[in-house]
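In: Predicted structure and sequence below. I'll ask about it afterward.
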Amino acid sequence: MMSRIDWKNLHACTLAGVIALAGGLLVLPPQTAHAQAVAAARGLPDFTDLVDQVGPSVVNIRTLEKASERPAPGTMDEEMLEFFRRFGVPVPNMPRQQAPQRPRQQEEQPRGVGSGFILTSDGYVMTNHHVVEGADEVIVTLTDKREFKAKIVGSDKRTDVAVVKIDATGLPAVKVGDVNRLRVGEWVMAIGSPFGLDNSVTAGIVSAKQRDTGDYLPFIQTDVAINPGNSGGPLINMRGEVVGINSQIYSRSGGFMGISFAIPMDEAIRVSEQLRATGRVSRGRIGVQIEPVAKDVAESIGLGKPQGALVRGVEAGSPADTAGVEAGDVITRFDGKAVEKVADLPRLVGNTKPGTKSTITVFRRGNTRDLAITIAEVEPDDKPVAKAAERDTGKAKPSAAAQQVGLSVAELTDAQKKELKIKGGVRVVAVAEAAARAGLRENDVILAIANTEIGSVKEFDAVLAKADKTKPVNVLFRRGEWAQYALIRPAR
């Protein structure tokens, strides 16, 4: 039987005051219900103290650039023409802008708005590279409305981190948090200037860590509302510590869609220290081109599970070349740290100081070995790719065994081996059927088949004759300067 409820006085109770019981409803006194509601409210995060604590350390950044000559009425400049071309819009029948007849004094025009935060009390401010890139002048505005012209100390495109300096002291610097303590599901807050709205506060939770969206950065993913103008602002934990720099969003519309990314502060601090010391970032390199290890490739070469970084090619004279790394090796560890996925290796090597003596572990044809290597510095430009194997080598000698899998191969000349810096291999002169489906092409150089190195057509025939052609046969081949694996699968 239902308990009788005084509906006239029900408004004095909160929803939390009506509790379902076995056999009926119990209405709690108004005072008890209100206390429970307050207790529940206290369990939600309160960001007010954090805003008071960190807010004064967040700055607005405006950038200016010198305005170019504006086109005369009825003319069109190159940027507008490029816009029409890029989006497939018919170009109006208008004359292009003519070069100015006499120089005019250029004026500085607003370029963009971003955010930043005070890193040290003596005026170092951290922001994003893309906020200050290309700016002729940077204006930093504090929460007390003071404005300063800032000097760009250094900026790093790869990590999207920049440091600028303003002439001020006694500034409220942020506290830097430990990213390793950050947990998925933890509440975080952002402060910035979305769409130029200064000191806007948004909040959410950490959605994921170690999110791969760049060569050198494992980003923090959150659902904190980030929009244009938030870039460079801090991501703050519930202890009032900065754990990241808000940098990117995933969007199909240009606005926030529930996914945003922040640069972890441990990475940002490492970059900022180099920028402040030298104005640039020095990164390590070993001179290899790499790709992920596919599951079927890992199984066929005996690696077991898809892990590590598959070496497609080794740059001649590079640290990897000197250390003995070969195309087809799978790098599984660097300085004792596991390379679980291909993106791990550039980060580990890039964060190593050039000149450091390190050790890399490679998996090569069923065996694991350690190689000593000395880290070099990243070069600004890559060397051109050699294409020696694509040159004509004369009359081909077809192989009967190779034709069974759709291949026709020939010997490599001594000159080609020397130029490609390889000891053996055979050149593909024609592909068909299974080999063509595997992606092999004419002029590819086969270095190994079925986990066995090939030195000549005769060796190639012998190994292929013994291979079980009812199962996929792995082939390590070189195309130009780079090598990769392919699986020749039997026809069904």
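Out: Yep, that arrived. All figures in this text were calculated on a predicted structure; none of them were measured in a lab.
In: From now on I want contacts and neighbour counts done on CA atoms only, so please keep to that.
Out: Noted.
In: Nearest residue to the middle of this structure?
Out: A centroid search over the chain (Cα atoms, centre = their mean) returns residue 214, at 0.8 Å, as the residue closest to the centre.
In: Now for residue 192, how many residues are close by?
Out: Look at residue 192: counted by other Cα atoms under 10 Å, it has 32 neighbours.
In: I figured it hits residue 113, correct?
Out: No. If you go by Cα atoms under 8 Å, residue 192 and residue 113 don't touch, sitting 10.2 Å apart.
In: which residues are in contact with both of the two?
Out: Counting by Cα atoms under 8 Å, 6 or more residues apart in numbering, the contacts common to residue 192 and residue 113 are 60, 229.
In: Comparison target, given below:
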Amino acid sequence: MKKTLLIRILLGSVMAASLAGAPAMPAFAAPAAAAPLTGLPDFTQLVDRVGPAVVNIRTTERVSRAQRGGLPPGMDDDMAELFRRFFGIPMPSPGPKGGTPKKGQPQPDEEQNSGVGSGFVVSADGYIMTNAHVVDGAESIYVTLTDKREFKAKLIGADKRTDVAVVKVDARDLPTVPIGDSNKLRVGEWVVAIGSPFGLENTVTAGIVSAKGRDTGDYLPFIQTDVAVNPGNSGGPLINMRGEVVGINSMIYSQTGGFMGISFAIPIDEVMRVAEQLKKTGKVVRGRIGVAISEVSKDVADSLNLPRAAGALVRSVEPGSPAEKAGVLPGDIIMKFDGRAVDHATDLPRMVGETKPGVASTLQVLRKGKNQDLKITIAEADTDVQKPAKASQGSADVPHPNALGLVVSDLTDAQRKELKMRGGVVVELAEGPAGRAGLQQGDIILRVGDTDITSAKQFEETVKGLDAKRPVAILVRRGDATQFVPLRPRTPSGK
């Protein structure tokens, strides 16, 4: 089965084959004038206006002759292999002035193309937007305009988290493209992409917005379109019918490596917010609160009697982090940040990341069926590193599993101190409902429904009082990760 991938649409060195010698087309009588089409968009004026501001970006890297196998200039590995296989001619490593270098003599480096991409000019004095992955690892960056002028560009800054980069060329009075508002973009709206797919400069493709706020597991909610986007389109603009940039083309959804009808663009609002910081300081500063989170599934929402699956489930809290100082606990569900609803877990990192470090904010958390407001001071991202704690095993004396399929034991004083926990019990055996749900020996159970677990005896009494007709949410800690696991107790018959 072919593996489906989200692919950063950057191609390495691209070699285009030229077409020549095509036979002349036969002459035909001119057809009768066709009736004009109505209701279809005309992109010609838009492309004429915006096209000159779209650029081709070529990157290079330094490669030593030793890395290339000592090949002469202009000869690639495939050509050298042809000589070796079919003619028996080894290709020596050329030394200075074409001679063969002596043993141990250093070999000079040479510049080699490493990739192609696209970009667009946002200011007449030479600032250009593109993707971070287009310029990642580049020794040199070259920008080619539609009038064939080429400039060597300077990297101002790149942010891998959003895949946004800013480069600058030494030029004046460059054509620019106006910046739009991606928040006003509507699903079904016509959009155009201009870029250099497979190195073919200023290629225009069109389509519609298929979806907004598409979560692909990255930091941003992407714009999804059906505009044909291919390797080399990376960094090029997504343009609305008013000729405004509303996004940067960044990824495709593909089983083959080529376009399959789904492409993703970074919303221009986030792009420009990042670009401003890159232009000022060369880096992006983000806020953090120090929690690991996951989505609230429908099963968890049902087991907690929530009206809908929403919020960010706190799986772990970093020691010494703003979240720990604010009183956030594993198992809390963060419902709002500074009054803004957290509909999906991925909303929270974006909201916190946009907040400046040092700002006092408010978290609304759902804990045991009740909402609580916690005051929290935002810290700067990428400062503290969380050290994982180990869940130790308890007693080997294992009794009969209970209605959840669990056998547990009390944590020792040493375990409580190591894990910095006041309550909880450690799993010795998991079978039946617990086993099917993935619980295993060494997991720590912190809560059953809204009841905090303090001892193995109390846990057993709590399980005995559960309704076998309804699932219950078990708060489980494994290492430093904490999550709710919905379990349905077995009936007395054992089913």
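Out: Perfect, I can see it now. Everything numeric in this text was worked out from a predicted model, so none of it was measured.
In: From residue 261 of the second structure, how far off is residue 254 of the second structure?
Out: Distance, residue 254 of the second structure to residue 261 of the second structure, by Cα to Cα, to the nearest Å: 8 Å.
In: next one: residue 291 of the second structure
Out: Look at residue 291 of the second structure and residue 261 of the second structure: by Cα to Cα, they are 36 Å apart.
In: of the two, who's got more company?
Out: residue 291 (22 against 15).
In: Trace that one over to the first structure, please.
Out: By TM-score structural alignment, residue 291 of the second structure lines up with residue 288 in the first structure.
In: Chain neighbours aside, what residue packs nearest to that match?
Out: residue 314 (4.6 Å; Cα to Cα, 6 or more residues apart in numbering).
In: cool, and residue 111 of the second structure?
Out: Closest residue in space to residue 111 of the second structure, ignoring its immediate chain neighbours: residue 62 at 4.7 Å, by Cα to Cα, 6+ apart.
In: Next, count neighbours for that neighbour.
Out: Counted by other Cα under 10 Å, the residues lying close to residue 62 of the second structure total 15.
In: That one and residue 137 touch, don't they?
Out: No. Using Cα under 8 Å, residue 62 of the second structure is not in contact with residue 137; the gap is 10.4 Å.
In: so where do the helices sit in the second structure?
Out: Taking DSSP state H, the helices of the second structure run over residues 44-50, 77-82, 132-135, 268-281, 298-303, 322-326, 347-353, 413-419, 432-436, 456-464.
In: Of those helices, which is nearest residue 384 of the second structure?
Out: Across the helices of the second structure, residue 384 of the second structure has its closest neighbour in helix 322-326 (10.7 Å, Cα to Cα).
In: how close does that closest one sit to the first structure?
Out: Taken over the aligned residues, the distance from helix 322-326 of the second structure to the first structure averages 0.8 Å (mean Cα distance after the TM-score superposition for the first structure).
In: Tell me the counterpart residues of that helix in the first structure, please.
Out: Going by TM-score structural alignment: helix 322-326 of the second structure matches residues 319-323.
In: And the contacts of the matching stretch?
Out: By Cα under 8 Å, 6+ apart, stretch 319-323 of the first structure touches 286-288, 314-315, 371-376.
In: got it, and stretch 135-146 of the second structure?
Out: Here stretch 135-146 of the second structure has contacts from 51-62, 114, 150-155, 165, 169, 202, using Cα under 8 Å, 6+ apart.
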